[in-house]
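J.: Sequence first, then the predicted structure:
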Amino acid sequence: MAEQPFELTSGPDGWTAHVRVRGHAVLQLPLLNRGTAFSDAERRALGLTGLLPQRSIDISKQARRIYAQYLRQPTPLDKHVFLTNLRDRNEVLFYRVLADNLDEMLPIVYTPTIGEAIERFSHEFRRPRGLYLSVNNIDEVPQAFANLNLDPDDVDLIVATDGEGILGIGDWGVGGAQIAVGKLAVYTAAAGIHPARVVPVMLDAGTDNLELLNDELYLGNRHARVRDERYDALLDAFVDAAGQYFPHAMLHWEDLGASNARRVLNKYRDTCCTFNDDMQGTAAVVVAAAIAALRESGTRMRDHTVVIHGAGTAGIGIADMMRDIMIAEGLSPAEATARFYAIGSKGLISDDQAALIRDFQVPYARPAAEVAGWAPEGQVAKLADVVREVHPTMLIGTSAQPASFTESLVREMAAHCERPVIMPLSNPTSKVEALPSDLLEWTDGRALIATGSPFAPVEYKGRRYSIAQANNALVFPGLGLGVAIARAKRVSDGMLLAAAEAVAKIAAGTGPGAPLLPPVDSLRKVSAAVAIAVAQAAEKEGLAQADLSDLVQLVHQSMWRPDYPTIVAV
């Protein structure tokens, strides 16, 4: 391995950077450069004398200056670009500013603003991060990993995407690299995963986006998306190389297309440590909200009848996790499955639609004889028909169909349920199934609500209702930290449930108006609790490979904080 310009080591007093380079080379390394915060002694030792203004200021003053500059940016995209440029020159300062303003800046560095950055990727390209692996050069994948010039124990986390199912905007090809970079920024800001110990990966299989294919500046493979055995060969090469070079790293799949997300996870989950946030992370945070709702309503999961409006990978993933809880509470698998009604784009899924449903939806297909007569002759039962017939107690929206939870539908549900649990999870806000203010009015304030997008508190009949946001960031950062600390061999269903239960325990309070989930501005605390729960579950299941005897202290020490490391010139 070639000699690195600097090496980072950690100890009881924090991180130390052993620096070999001098002069301008120091200022070109984002994790090392601290700009005007270099002391006089550090400037002399690193050959920086005369290369910076005379006065040295600490990171807190730098952060104040940066935040003032940030506020002057006119649009969310301008703010995103400003923070990206900061990260490219001074990564520690970037994370200090982000950590100090996490609630405000999370929508800027990640969703929804990152969607615009992805669309503009090829036109605004600046600094490459991570790996770009091409379906046309599969044999070069091992060399790409070797070119990172890192040791086997140097990486805790790899986030990979193929750019096909980006957020709510679809196939954006190589621009999807930004989603992996953004996801890792959240891991670091929320859970203290060290930014030097992560790798974003873009799996470039082409794109079906004609706008990109006709764009002369597009930086990805300029051909239609490859979907045959070459795609699987690229994934195999990636997983094999990742396991060879970084055997302890968790592989996080992000924004794969609907036809691949569950298939890919199922293919690798029993042979390596892997996780899909769109499916498993979403399920865990929604289940956390459901567990909090159960606590508030004094019920068990097995008591509920659940309608899933939007039976894609996320919706069915939620159903799977809830079903497992029902089974743990004593229902048989068949009895638990029968508690769910899954509604796809064509209507209620039933077993006479074999040609129209995906394999992962099959377990939830209702018997055709059961639902006969629920809709007019020759039609498939729709959401309103299902609510009228089954009187659900829990209604979950992952449909991206705005305003589909109508007043008449919600009032019908509330007429048969004292504390209806209603979660309109589709985002952005323009696609939400119902507004929290309407849900509270239509249920006379009785609804227990969680949403996918952030909403301001609602005033209803003299009471203030805080609206829980089912944000995956409440789960995946702590999960990644717990896996890294435990050196877990796999990510199990038990570990995911432990994460959900840990989040549910930290909800801000109980009683009318209290949110079902903790707020985003408490992510560091939530991530620490999730990490502890996940590591304990891994140890209980025999999946941990590290000594976890002093787990609380281990989690505390493992969470990197954005402070400049001690400098040692070598």
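T.: Here it is on my side, so go on.
J.: Only C-alpha atoms from now on, for both contacts and neighbour counts.
T.: OK.
J.: Just the helices from the stretch 451-570 of the chain, written as ranges.
T.: Assigned by DSSP state H, counting those that start in this stretch, the helices in the stretch 451-570 of the chain fall at 476-486, 493-505, 523-540, 551-558.
J.: who does the shortest one touch, helix- and strand-wise?
T.: Applying 3 or more C-alpha pairs under 8 Å, 6 or more residues apart in numbering; DSSP states H and E, one finds that helix 551-558 makes contact with helix 476-486, helix 523-540.
J.: For the first one, report the contacting residues that lie outside it.
T.: Put plainly, it is helix 476-486. 156-157, 186-188, 190-193, 248-250, 277, 281, 491, 496, 499, 526-535, 538-539, 544-548, 554-555, 558 (C-alpha atoms under 8 Å, 6 or more residues apart in numbering).
J.: put this beside the first:
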Amino acid sequence: MMNGVEKTNGEDLATEEQLITPWTVSVASGYTLLRDPRHNKGLAFTEYERDAHYLRGLLPPALMTQELQEKKLMHNLRQYEVPLQRYMAMMDLQERNERLFYKLLIDNVEELLPVVYTPTVGEACQKYGSIFRRPQGLYISLKEKGKILEVLKNWPERNIQVIVVTDGERILGLGDLGCQGMGIPVGKLSLYTALGGLRPSACLPVTIDVGTNNEKLLNDEFYIGLRQRRATGQEYAELLEEFMTAVKKNYGEKVLVQFEDFANHNAFDLLEKYSPTHLVFNDDIQGTASVVLAGLLAALKLVGGALADHKFLFLGAGEAGTGIAELIALELSKQTKAPLEETRKKIWLVDSKGLIVSSRKESLQHFKKPWSHDHEPVKGLLDAVKAIKPTVLIGSSGVGKTFTKEVVEAMASINEKPLILALSNPTSQSECTAEEAYTWSKGRAIFASGSPFDPVEYNSEVFVPGQANNAYIFPGFGLGLIMSGAIRVHDDMLLAASDALAAQVKQENFDKGLIYPPFSNIRNISANIAAKVAAKAYELGLASRLPRPKGPRQACRELHVQPSLPKLSLNLERNFAFCNQRFALGRSLYFLSVFHVSFTSNLKQEECCLL
């Protein structure tokens, strides 16, 4: 109990402000019910429900189970030849039948993940103004400065546990898409539910609109954001400060704020500024780092040796590249007990000006300086490969076709099994394709990419490329933070997530050259990661949910949202009788689709949810 109100699904209420009103009633029936995506079941409404909820005549007479609807929709989706059409069809489904959307995504995750997430979401963001139908999150622009707390209160849900926010300045490898970057928070939070099991109502997508420097968008009549150049400096900082303060005030200390696709110059500053005071996580820096480290740990089974035996070369020294490098250095330090300054020396980075070396240190951005090692200047990637002789080549440049034939052949000449990770998204920005990596290395490369690639046949052997997809990490990581009531994110939690993911790669996956487990088991993978992250939060003293669950793995399963269709409550008659008695709302209460009463003081919470 909390102030006389029971916890729901084992979760704390994010804020007690909602308890000011002694009771609330939501009524949905008839036509209104069919327009509510959270509770609409389409043709799956039974004969009894059609009578009880005034649906007679509003639906065709056929009864169609959720499974049959799923089969029909998958058939329809496969008819579309253009990926963006599939994306739009999925978004339409989410807006009219939420449970069916998540069931479809969960049951067909390997096929539909590229549709609702990378790479199709990149094209969706580019054309978001043209395909925009209805808002799916909160848009906070410079016009709302000074009243962001009021704007947050306009969102209908009060118990928010995860916020994914972007300012749209660096969407994947596509650059500044301004307000149209909303597709990223929407897509990420869909995966929080589908892969991590969080309630959709606990998730809030947010876009901070401070303008755009994209001339094409500024001149596009269908652009949906502010038509001005990007605000910077103090004006930008003040808006973000107001947003972060309002979030904490409205939703509480334990709401997770996940930063997405901020430009380098803001991403590092925001993470550094708010990590000590808020529960914040940057998926581009920390999530990417964790999933790549997991792949490297798993790959040791294929390439041999310990992590400390390898040398790493990065193409790209932005938030993804430096984030991955730092987490690898932390893991090396943890394994070898060597100082972090020493383990960093095994990691080399190449940016647009060449190899990052100590002679360039004064001109480097602050996040690149730890990687400026003693070496003569080297201009190109190929020369850097020949000079450093890495065992692992990692691409996070956002520039496609940069792992050329000469680069891959050089890696293959140095290593029996070169480990090549082409991480940039979307597919067009990938440093090389799976086919190129396998062909140019004569089938010896261990390859993974950020975007999905089909299996490749080379010399009568089939190679299955892995995907270093952040979706392996962030849903389970966020679930672990929530189930433990964590108040801060610690690097050891990221290391725990990497270890948990690497441990789930089976021998049958290794036999195919894979360094990541199949996505078909992603809900269990997320639950295992969540359990490890939660355990680490308790170990570090950063968890607030007490007492500590005896079985964190089981706690994850209990929190998982299932998109199936529950039947009517057996206590429906008793509950409605209580409602009629208490509030005298008349016979219409008998036909409620959703009825929720919350009492302050010492009255028991009564809840009837038919769907």
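T.: Okay, I see it. The structure displayed is predicted, hence computed values, not measured ones.
J.: After superposition, what's the TM-score here?
T.: A TM-score of 0.91 describes the superposed chains when it is computed by TM-score structural alignment, normalised by the length of the first structure; 548 aligned residues with a C-alpha RMSD of 2.3 Å.
J.: give the contact list for Asn427 of the first structure.
T.: Gly168, Ala400, Gly452, Ser453.
J.: So how do I select the buried members of those residues in PyMOL?
T.: A single PyMOL command selects the buried members of the contacts of Asn427 of the first structure (16 or more other C-alpha atoms under 10 Å):
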select buried, resi 400+452+453
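J.: Kindly indicate which of the contacts of Asn427 of the first structure lies nearest Arg127 of the first structure.
T.: Gly168 (25.2 Å; C-alpha to C-alpha).
J.: Which residue in the second structure aligns with the closest one?
T.: The alignment partner of Gly168 of the first structure in the second structure, by TM-score structural alignment, is Gly173.
J.: Where does that match fall, secondary structure wise?
T.: Following DSSP states H and E, there is no helix or strand that holds Gly173 of the second structure.
J.: so who does the closest residue to it other than its chain neighbours touch?
T.: Spatial nearest neighbour of Gly173 of the second structure, excluding adjacent residues (C-alpha to C-alpha, 6 or more residues apart in numbering): Gly398 at 4.9 Å. Applying C-alpha under 8 Å, 6+ apart to Gly398 of the second structure gives the contacts Leu172, Gly173, Gly316, Ser424, Asn425, Gln429, Ser430, Glu431.
J.: where does Gly176 of the first structure land in three-state SS?
T.: Following DSSP: H, G, I helix; E, B strand; the rest coil, the label given to Gly176 of the first structure is helix.
J.: ok, the nearest residue to it once chain neighbours are set aside to Leu213 of the first structure distance?
T.: Nearest residue to Gly176 of the first structure, sequence neighbours excluded (C-alpha to C-alpha, 6+ apart): Gly163, at 4.3 Å. Separation of Gly163 of the first structure from Leu213 of the first structure (C-alpha to C-alpha, to the nearest Å) stands at 14 Å.
J.: So those two - more neighbours on which side?
T.: Taking other C-alpha atoms under 10 Å, Gly163 of the first structure and Leu213 do not tie; Gly163 has more neighbours (29 against 19).
J.: Doesn't the more buried one belong to a strand?
T.: No. According to three-state DSSP, the state of Gly163 of the first structure is coil, so it is not within a strand.
J.: so what's Gly509 of the first structure up against?
T.: Here Gly509 of the first structure is in contact with Pro515, Leu516 (criterion: C-alpha under 8 Å, 6+ apart).
J.: how about a cut-off of 7 Å?
T.: Contacts here follow C-alpha atoms under 7 Å, 6 or more residues apart in numbering; on that basis Gly509 of the first structure touches Pro515.
J.: Spatially nearest residue to the aligned residue in the first structure for Ala124 of the second structure, not counting backbone neighbours?
T.: In the first structure, Ala124 of the second structure lines up with Ala117, judged by TM-score structural alignment. Sequence neighbours aside, Leu77 is the residue nearest to Ala117 of the first structure in space, at 7.0 Å (criterion: C-alpha to C-alpha, 6+ apart).
J.: picking up where we left off before, from the helices of the stretch 451-570 of the first structure, which stretch is densest packed?
T.: helix 476-486 (a mean of 29; mean count of other C-alpha atoms under 10 Å).
J.: now it against helix 493-505, angle please.
T.: Put simply, helix 476-486 of the first structure runs at 130 degrees to helix 493-505, going by axes from the mean of the first three to the mean of the last three C-alpha atoms, to 10 degrees.
J.: Done for today, thanks.
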